[in-house]
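> Sequence and predicted structure are below.
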Amino acid sequence: MCLGIPGEIVELLPGRPDLARVEVSGVRRAVNIGLLDGEEVGPGDWVLIHVGFALSRIDEAEARAALEFLAGIGAAYDEEIAALQDSMIDGAGSDGPSNGGASGGPSNGGPSGGTSNGASDGGIG
């Protein structure tokens, strides 16, 4: 099973039209919005996210209902939130907790400062 989790866009990243900073349950991360096929999104909009990519735009009522459901299923939701906390897209930085080491780089342990390859999404997928 793969989970998509709702997140609220808090800002579009300057100079990066494919990235937005999104908040999910208190965690803020850069998310790739390039898959939204030209949909106009901005701060206050909600998107459905999976492994660092916004898959679709959703309304706030749908987002709230999904968050309530996900909180109710427990472990799978917790694993998806942990995967989100561990993810980082290059050049976007982070406003939330990071497990990326002292350099602020990815959690894959590589010295290059590259991004996570998405191979680990909390064991869900």
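Received, thanks. Numbers count the residues shown, from 1 in each chain.
> rest of the way, CA atoms for contacts and neighbours
Will do.
> tally of neighbours for the closest residue to residue 53 other than its chain neighbours?
In space, and not counting its chain neighbours, residue 53 is closest to residue 32: 4.8 Å by C-alpha to C-alpha, 6 or more residues apart in numbering. Burial measure for residue 32: 21 neighbouring residues, criterion other C-alpha atoms under 10 Å.
> ok, second structure coming up, stack it against the first:
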Amino acid sequence: MCVAVPGKVIETDGNKAIIEVGNVKREIYIHLVPEVSLGQYVLVHAGCAIQIVDEEEAKQTLEIIKELIEDEVY
């Protein structure tokens, strides 16, 4: 299964960006969405931003992911 996770762009540098997902920051590639701006949310898959997404949609998705993690039984 492939999963793309929304992250907020907090820094850009050429074809790379730093995104934030919760308390985690990661460097990603943004060459597929070069028009992305600081503060926007992107869907990230395999280290690459593949699409710019609406902030509300991103927050709803992150909330669902958070709920799934909290409900996980080991």
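Cool, the structure landed. All values reported here derive from a predicted model rather than from experimental measurement.
> follow-up on the earlier one: return the residue of the second structure aligned against the residue nearest to residue 53 of the first structure.
When the two structures are superposed using TM-score structural alignment, residue 32 of the first structure falls opposite residue 29 in the second structure.
> wait, that match sits on residue 48?
Yes. Counting by C-alpha atoms under 8 Å, residue 29 of the second structure does reach residue 48; the two are 4.7 Å apart.
> So which elements touch the longest strand along the first structure?
For the first structure, the strand that runs over the most residues, judged by DSSP state E, is strand 5-12. Contacts defined by 3 or more C-alpha pairs under 8 Å, 6 or more residues apart in numbering; DSSP states H and E place strand 5-12 of the first structure against strand 19-24, strand 46-50, helix 60-73.
> can I get these in TSV with distance to residue 86 of the first structure and mean neighbour count?
As requested, these are exported to TSV (distance: least, C-alpha to C-alpha, whole Å; neighbours: other C-alpha atoms under 10 Å):
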stretch	distance to residue 86 of the first structure	mean neighbour count
strand 19-24	13	23
strand 46-50	13	23
helix 60-73	19	14
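> Which residue, other than its chain neighbours, is closest to the alignment partner in the second structure of residue 19 of the first structure?
Aligned by TM-score structural alignment, residue 19 of the first structure pairs with residue 16 of the second structure. Ranked by C-alpha to C-alpha, 6+ apart and with sequence neighbours excluded, the top spatial neighbour of residue 16 of the second structure is residue 29, at 4.4 Å.
> any idea how far that neighbour lies from residue 1 of the second structure?
Relative to residue 1 of the second structure, residue 29 of the second structure is positioned 21 Å away (C-alpha to C-alpha, to the nearest Å).
> just to revisit the earlier point, once aligned to the second structure, how far is the longest strand of the first structure on average?
Once the two models are superposed, strand 5-12 of the first structure sits on average 0.6 Å from its counterpart in the second structure (mean C-alpha distance after the TM-score superposition for the first structure).
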